[in-house]
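Participant: attaching a predicted model along with its sequence, questions to come.
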Amino acid sequence: MRSEVEDFLLNASLNTFDIDSFKKLYSISSKKEREYLDSFKLLASDRSEFSEEELEGLRKLAAFIAKRGKVLKAYNIAKKIISLINVNSTQSLRFKLFYMMLCYELGKKEEAMEYARELLNEKHIPEELKSTYYNALGLVATYYPIGIDPVSTLRKAMNYNDNTGKLLAPYNLAEYFYHKGNFEESLRIVREIKLLASGYAKSMCLIMELKCLLVLNKIEEAERISRKLEQLNSEMPQRIDIGTSYVFLGHFYNKIGNSARAHDYLDKVYQLLQYEYTPYLYGEASALKAEILSSEDEHFKAIEAIIDAFQILRKERFLSPHIMKCLRSVLSELLEVFSKLIATLRKKDDYTASHTLRVSYFAYLLAKQMRYTTLQLFDLIVGAMLHDYGKVKIPDEILNKPGKLTDEEMNIIRLHPQYGMEFLQGLNFPDIVLHIVYMHHERIDGRGYPQGLKNGEIPEVAQIAAIADVFDALTTDRPYRKALTKREAIDFLISTKGKLANEELMDNFMNVLEQLKPRNYSTAFREIWKKTVDDLLTGNTEG
C-alpha cells in the first residue's frame, strides 16, 4: 500500500477529513486501496445499517488499522459498528469475535469477558468460522475467567485445516505453555508449526523458538536459530515483529558474552521506538537493557532501568495482556539482578547475604501489617534488598572479625549506609528505596547513624527496616555470640521502645512476631516477591 493511503487511513479523522483530498487520493489508488477507502467513507457516513459485504469491509479496515499499531482507533471504529449490529449472521459473528479480540488487546477485561460469554452462548457457529471462534475464545481464556479451559479450546481450533487451525491456534498454545513455564512443550509445538510457516508466521515461530532455547540454556541450538532469524530480518526488514526479533537476538548475544552485538541490537530497538513507540516493545527493550547492564556488573543501573520501565508501563491507559506479559518479564529480570547482588554479597560475607533476604521478609511483614499499598511494598522490598550492599566496600578483616570491634573498626562499619548511597548516586530510585538504604541505622532517640536523626526526622520505612534489621541480628548466630531465641529477642525489642522506632511500629511488629514461624527465608522472599508482582499486575493495590 502506498504511504499516502496508509497515512490517511491511520490518521484522518472521520468527522473532519477533507473530501477533496480524499477524492484526489482515491483517483490514484489501486483496487485494494479503494476498498479500504470506500469502507472509510462508509464509516464516516450516517448509515445505521450495513450489508454483509460492507460489514466485512469495515472489519478489514479496522483490522488493517490495528495491525499498524493503532489498536485504540480500531477499537473505536469497531465499537461504533457493533452498536448497530442487530442481526445474527456469519459476518456479524465474525465482527463480534474481532471486537472481543480488540478488547482483549487493550486490556478491557469486562468488555472482553462480556462478548466472550455472549459468543459462548451462540447456538450455531458456521463451519468456516469454527477455527477462528475457538482460537479467539481460547486466547481470551488464557487471561480471563470465562468458564472454559484455554488448552482444550485452542486444541479444538487446531482440528481445522486452515491458517488459524494449523498456525495461529498452535502458536497461541505454544505461547501459553511458555508463559506457564513449560518451555519444552512450547518448543515442541513451535517446531512442529514452523515446518508449515512462511513469512511473518515463520518469524513468529523463530522468535518463540529462540526464547525457549535461551531459557533452557541450549546455546548451540539458539545460535543456529539466531542465524536463521538474522537472515529473515535481512530478507524482510519491514516485518511488524522486527523489534521483538532484535530484543531476543540481543538476549542471545548477551548470553554468549558478545556485549557489543547485544548493545547493537538494543540500539536498533531504541531506533524503532523513536520512529513508533509501543509500550510492549519499550518494556522488552528495558528488560534487555537491564540484562546487559547486570552482565556488565552495573547492577544498580540495571535495577534503575527496570524500575523506570515498570513505572512507565503501569501508567499505560490500558494494561493489555501483552503489556502484562512484558511487565512480568521486566520484574522477573529484577529478581535475577537481586540474585546476582546476593551472590556478590555472599562472596564477601555469607551472613550479610542471608541477612538481606531475612530483613526483606521481616520488613515486608511489618509494612503489610501497617497496610502499605502494593506499590509501597514493592519499593520497600527493593530498598530492603539493597540496604546493606554498601558493606561490599568494608574490608573483609573487619566485616568478618570474630571478636569485638574496636572503635575505629566500628566507625568503618558505620560507613556502609553512605557507601550504599554512593552506588545509587545519580540514579533515579524511589524515595522509599533511598530512605531505607541511607537511614536504616538511624534511631528515634538520636543515637543512630550516619546523621544522628531523631523521631520525626526518620521516615517510617527506614524505621521499619531498622526494626527488621535489629530483630534478624538478634536471632542469628554471629562469630562473637549465639543467637537469641524469639522470646529473648522480643524482650530486648520491648526494652528499646522509645529508642529504636516509634511505638506504633514496635507494637505492630510484636503482632507480626506472634505469628512468625521458622522457615527457609530464601523461599519466603521469593513468595513475597511473587505475591507483590502478582498483585501489581492484577491491579490489587491493597497490600
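Facilitator: Okay, I see it.
Participant: alpha carbons only for contacts and neighbour counts from here, please
Facilitator: Noted.
Participant: now the residue most central in space within the chain: how far from Ser286?
Facilitator: To find the centre residue of the chain, average its C-alpha atoms and take the closest one (CA atoms, centre = their mean): that gives Leu327, at 1.0 Å. Between Leu327 and Ser286 the distance is 10 Å, computed by CA to CA, to the nearest Å.
Participant: try Asp431
Facilitator: Asp431 sits 21 Å away from Ser286 when distances are taken as CA to CA.
Participant: same check, this time on Ile82
Facilitator: Using CA to CA, we find Ile82 at a distance of 37 Å from Ser286.
Participant: same check on Leu249?
Facilitator: When CA to CA is the yardstick, Leu249 and Ser286 sit 14 Å from each other.
Participant: and Phe248, by the same measure?
Facilitator: Applying CA to CA, one obtains 12 Å for the distance of Phe248 from Ser286.
Participant: so for Ile82 and Ser286, which sits in the more crowded spot?
Facilitator: When neighbours are counted by other CA atoms under 10 Å, Ser286 comes out ahead of the other of Ile82 and Ser286, with 28 against 15.
Participant: helix/strand/coil for that one?
Facilitator: Assigned with DSSP: H, G, I helix; E, B strand; the rest coil, Ser286 falls in the helix class.
Participant: okay, one more to line up with it:
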Amino acid sequence: ELRARAEQNLGILASIQGDCEDALACYARSLEAYKSCNDEHGSAIAYHNLGMVSAQRQLLDEADRYFTQSYEIAVRVQDTYLQGLCLLNHAEVYFARERYEQARRNAETALGLFEQVDSGVLRAQAYRVIGMVYRETGRPALAEARLRSALELAMTTGSVLNEATTRRELAILYQAMGRNQDALRLLNEAHALFRRLDARSDLVYVDGKMAELEATYLAVVSEWGQSIESNDSYTFGHCERVATLALAVAEELGLDQHTQTTIRLGAYLHDVGKVRVRHEVLNKPGPLTHAEREAMQMHPIWGVELLLGVGFPWDFRPIIRWHHEKYDGSGYPDRLRGDEIPLAAQIVGIVDVFDALTTDRPYRPALSHEAALDEIERCRAWWSRAVYAAFRKVRAAAFPRDTRAPCSLAVTSQTQ
C-alpha cells in the first residue's frame, strides 16, 4: 500500500508539471500496487486518475473506460464523493465527444451528490459543465444562468482555477451572442487569474489552460473583426489578411512572441472604430467630402474609445489609434512623426495600405500587387526603413508574381 501511495503522489506531481506520459505511468503502477494488496478503494482512485490524464491527452476511449471502472467501484464502496467526481469528469469527456445529453445527465447527477457532501468547488464545476451543454445546444439563457451560478460558487469558495475556467466558458457564450466587449472583459479577467495560478505552479499546471484561453481570445477578436467588415462588403477578409501578413513582418523583424500576439490582435481590431462611421460613407463610390473625410479619420480614436474600461494582457490600443500615422508626420489622428509611432502600429499600417490597394473598393478596382508595391515605394517615407524592408522581404516570399493588369489609381484618403 505504501508503494501504491508513493506512485500515486508521483503521478500527481507529474500531472501538475504537465508531464502526462509520466503521470500515466505512475498511476498505472499505483493501480497495480493497489490491486496486489486488494485495496478496492485505492484502485478506484487510481482508475479515476488514469481517466483524468487520458482525458487531458484526448484519449477519450481510455478515459471512458477508466471513469466507468472507477465509478462502479465507488458505488460498491459507497464513496459518494468519488462517485460524483467520476460522473463529473466523465461528463467532460461526453462533452468533448458532443454527447451533450449524457454530459448533462452526468453533471446533474454529480451536482446532487456534491450537495450531499457539501462540496462547493465541485458544485461550481458541475454547474459549469451544465452551462456549457446548454450553450452548445442553443439555449443561451439557461447557459448564462448556470455559468453565472458556477462563477458565483467558484468565487465564494475561492477556487481560482474554477473561476478562471468559468469566465472563459462564459466568454465563449457571449461571443456566440455577439457580446464581444463582454467576452473580452471576461477573457482578460480569466487571464489575470491564470497568471495568479502560474505563480503557484506547485498547485496546478497552467500552460495548457493559458494556451486554450489565448486561442479563445484570438477567436473572439477575429470574429469581432469580421463583424466589423460585414458593414463593408468590399473589405470582407481584410482584417484576417492584415493580421496574417503583419504577423509575418513581425517575425521577420525578430519580435518576441508577446509582441507578435499583440500585433495579431491589434490587426484584427485596427478598424473597430469604423462601426461609428455611417454605412454610406464607408461604401461611397466617389471622393469623400471634407466632413466625410474628417469622420472617417476619427475611426482610430473611436476604436480606442470602444475599448475603454477593458484591461488587456496585450496592449494593442496603440495599434488601433496610430496605424494611420506616417513616419514623415503627415498621418492622423495625432500627426506623430518618426519613432514616436510604435513599431507595431507601423507594421499594421504598411500591411493595411497594401491590402487596401490590392482589394476592390467602391471607388476603384484593385491594383495588381506590382502596382501596389510601386505606390508603396512612392510613399516609402511613411514608414521606417526597417519596417519597409521587412515588409518587402515578406511580401516577396508570400505572393507569387501578380499578372493582373495594373490600375492607375494612386493612394487616396479613402485607401487610408
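Facilitator: Nice, I can see it. Being a predicted model, the structure only gives us computed values, none of them experimental.
Participant: let me see the TM-score of these two.
Facilitator: Once superposed, the chains reach a TM-score of 0.78 (TM-score structural alignment, normalised by the length of structure 2), with 389 aligned residues with a CA RMSD of 3.7 Å.
Participant: now whichever residue in structure 2 pairs up with the residue nearest to the centre of structure 1: how far from Val204 of structure 2?
Facilitator: Using TM-score structural alignment as the criterion, the counterpart of Leu327 of structure 1 in structure 2 is Met210. Applying CA to CA, the value for Met210 of structure 2 to Val204 of structure 2 is 12 Å.
Participant: quick one on the thing from earlier: surely the match of Leu327 of structure 1 touches Phe194?
Facilitator: Yes. Taking CA atoms under 8 Å as the definition, Met210 of structure 2 is a contact partner of Phe194 at 6.8 Å.
Participant: average separation of the longest helix seen in structure 2 from the aligned part of structure 1, please.
Facilitator: Once structure 2 is assigned using DSSP state H, the helix that runs over the most residues is helix 207-229. Once the two models are superposed, helix 207-229 of structure 2 sits on average 3.0 Å from its counterpart in structure 1 (mean CA distance after the TM-score superposition for structure 1).
Participant: what packs against that helix?
Facilitator: helix 160-176, helix 180-198, helix 238-252, helix 257-269 (3 or more CA pairs under 8 Å, 6 or more residues apart in numbering; DSSP states H and E).
Participant: of all the ones you listed, which one comes closest to Glu370 of structure 2?
Facilitator: Of all those, helix 238-252 sits nearest to Glu370 of structure 2, with 16.5 Å by CA to CA.
Participant: quick one: stretch 330-337 of structure 2 aligns where in structure 1?
Facilitator: Using TM-score structural alignment, the partner range for stretch 330-337 of structure 2 is residues 447-454.
Participant: buried residues, that stretch. List them.
Facilitator: Within stretch 447-454 of structure 1, the residues that count as buried by 16 or more other CA atoms under 10 Å are 448-450, 452-454.
Participant: so for His387 of structure 1, what's the nearest residue that isn't a sequence neighbour?
Facilitator: Distance criterion CA to CA, 6 or more residues apart in numbering; nearest residue to His387 of structure 1, sequence neighbours excluded, is Val437 at 4.3 Å.
Participant: which SSE is the aligned residue in structure 1 for Ile319 of structure 2 in?
Facilitator: Taking TM-score structural alignment as the alignment basis, one finds that Ile319 of structure 2 is matched in structure 1 by Ile436. In the assignment (DSSP states H and E), Ile436 of structure 1 maps to helix 431-439.
Participant: superposed on structure 2, what's the mean shift for that helix?
Facilitator: Compared with structure 2, helix 431-439 of structure 1 is 1.7 Å away on average (mean CA distance after the TM-score superposition for structure 1).
Participant: in that helix, what's buried?
Facilitator: 432-439.
Participant: mind giving me TSV with those residues and columns for distance to Met510 of structure 1?
Facilitator: What follows is the buried residues of helix 431-439 of structure 1, written out as TSV (distance: CA to CA, whole Å):
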residue	distance to Met510 of structure 1
Ile432	23
Val433	24
Leu434	26
His435	23
Ile436	21
Val437	24
Tyr438	25
Met439	22
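Participant: buried ones in stretch 480-490 of structure 1?
Facilitator: Neighbour-count burial for stretch 480-490 of structure 1, counted by 16+ other CA under 10 Å, picks out 484, 486, 489-490.
Participant: what angle do the helix holding Ile436 of structure 1 and helix 374-386 make?
Facilitator: Taking axes from the mean of the first three to the mean of the last three CA atoms, to 10 degrees, one finds that helix 431-439 of structure 1 is oriented at 30 degrees with respect to helix 374-386.
Participant: helix 257-269 and the longest helix of structure 2, what's the angle between them?
Facilitator: Put simply, helix 207-229 of structure 2 runs at 30 degrees to helix 257-269, going by the same axes, to 10 degrees.
Participant: who's in contact with the residue nearest to Tyr438 of structure 1 when sequence neighbours are not counted?
Facilitator: Sequence neighbours aside, Pro417 is the residue nearest to Tyr438 of structure 1 in space, at 4.8 Å (criterion: CA to CA, 6+ apart). Residues near Pro417 of structure 1 by CA atoms under 8 Å, 6 or more residues apart in numbering: 387-388, 390, 437-440, 450.
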